[in-house]
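A.B. asks: just coords:
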């Protein structure tokens, strides 16, 4: 579905009542729709969709998108799904079933407005690539992680060592659990201490 690709002047679109029950690809659907400030997709049936790559790429006018109830159980690729969606401050993907996803390459690349991402229900056992997943997600200071989540390869999650940051990540529920650096966090998180991990700041 390349219906709205590169429609930079578009500010709104009525797609809430669309029947998407037989759609298998939503790749690039809102790609480049930089003027879009809202889109109602919360009731879409995505149960047959396998490809969500580049879906909101460059949709920099969106501050939020309600995709929390989507059925993603058949999706295999989410590459660049929210890449360069710089206006997004949050995205509700915490309850998604991503157990069949293989690639998440650059999924949040350049999503510089995101302050937190909830992936606590994610089972990443089939994921082979998270390359550049968080590159230039410069505001990302909080990650909610679950028991079946593992970082894969070079995610690009940035180090923050300058004041007010210490460079460490801490479990907000148990501050005895911490990692001395972002690299250590990405390498060391094994699912045994799930919870909300936040960047430590100088008190």
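C.D. replies: Arrived safely. Model, not experiment: these values are computed from the prediction. Numbers count the residues shown, from 1 in each chain.
A.B. asks: going forward, measure contacts between C-alpha atoms and count neighbours the same way
C.D. replies: OK.
A.B. asks: For the residue nearest to residue 201 when sequence neighbours are not counted, give its distance to residue 22.
C.D. replies: Distance criterion C-alpha to C-alpha, 6 or more residues apart in numbering; nearest residue to residue 201, sequence neighbours excluded, is residue 165 at 4.4 Å. Distance from residue 165 to residue 22, counting by C-alpha to C-alpha, to the nearest Å: 47 Å.
A.B. asks: So the two - more neighbours on which side?
C.D. replies: The neighbour comparison of residue 165 against residue 22 (other C-alpha atoms under 10 Å) goes to residue 165, with 15 against 11.
A.B. asks: wait, the more buried one sits on residue 182?
C.D. replies: No - at 11.6 Å, residue 165 does not count as touching residue 182 under the criterion of C-alpha atoms under 8 Å.
A.B. asks: what helix or strand does residue 184 sit in?
C.D. replies: Element membership for residue 184, per DSSP states H and E: helix 182-188.
A.B. asks: how distant is that helix from the center of its chain?
C.D. replies: Taking C-alpha atoms, centre = their mean, to the nearest Å, one finds helix 182-188 lying 18 Å from the centre of the chain it belongs to.
A.B. asks: Below is an additional structure, to be compared with the one above:
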């Protein structure tokens, strides 16, 4: 499903009944689908390994994703980059296999969730992960400090 709705600027149709249980790559799926904002919380994404850029530039996407099983995902690079209005609670996600979160929330201007409890034991890259978000500097520092400690304890 990689790039399926890439640059589908005006796409905003319901997809909640799709069976994605066999999908392993959702990278750039909604990239630049500017107005996409549909409920896909029921999707079974337990086999997905690559979610990089999935909602990159999906400006208006702000739907709950707290039911997603992300335990097999390895790449979340730019997943919500420039998803300007995204601010959902994804603190329950299992990100223990993720190695790359570079710019994951970069430009997600309204994102202000503190994700310091995530298990980031496999994380190798996370440059600019919270750049240009509504997180306060001390909140960013708290999260990154705790992540650094967890990574060092591997």
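C.D. replies: It's in. Here the structure is a predicted model, which is why all the values come from computation and not from measurement.
A.B. asks: Which stretch of the second structure lines up against the helix or strand that comes right after the helix holding residue 184 of the first structure?
C.D. replies: Using DSSP H and E, the helix or strand that follows helix 182-188 of the first structure in sequence is strand 195-201. Aligned by TM-score structural alignment, strand 195-201 of the first structure falls on no residue of the second structure.
A.B. asks: Tell me where the first structure has strands.
C.D. replies: Assigned by DSSP state E, the strands in the first structure fall at 116-119, 142-145, 165-171, 174-179, 195-201.
A.B. asks: List the buried residues in the first one.
C.D. replies: Which is strand 116-119 of the first structure. Residues 116-119 are the ones in strand 116-119 of the first structure that count as buried (16 or more other C-alpha atoms under 10 Å).
A.B. asks: Residue 190 of the first structure: which of the residues you listed is nearest?
C.D. replies: Residue 190 of the first structure has its nearest neighbour among the buried residues of strand 116-119 of the first structure in residue 119, at 14.1 Å by C-alpha to C-alpha.
A.B. asks: Any chance of CSV for the buried residues of strand 116-119 of the first structure, columns distance to residue 85 of the first structure?
C.D. replies: Below are the buried residues of strand 116-119 of the first structure laid out as CSV (distance: C-alpha to C-alpha, whole Å):
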residue, distance to residue 85 of the first structure
116, 14
117, 14
118, 17
119, 18
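A.B. asks: Which of the residues you listed sits closest to residue 99 of the first structure?
C.D. replies: Closest approach between the buried residues of strand 116-119 of the first structure and residue 99 of the first structure, by C-alpha to C-alpha: residue 119, at 12.1 Å.
A.B. asks: Apart from its neighbours in sequence, what residue is nearest residue 126 of the second structure?
C.D. replies: Distances taken as C-alpha to C-alpha, 6+ apart place residue 102 nearest to residue 126 of the second structure, at 4.1 Å, with adjacent residues excluded.
A.B. asks: what do we get in the first structure for the one you found?
C.D. replies: Matched by TM-score structural alignment, residue 102 of the second structure corresponds to residue 105 in the first structure.
A.B. asks: residues contacting residue 114 of the second structure?
C.D. replies: With contacts defined as C-alpha atoms under 8 Å, 6 or more residues apart in numbering, the neighbours of residue 114 of the second structure are 91, 135, 139-140, 143.
A.B. asks: Alright, that wraps it up for me.
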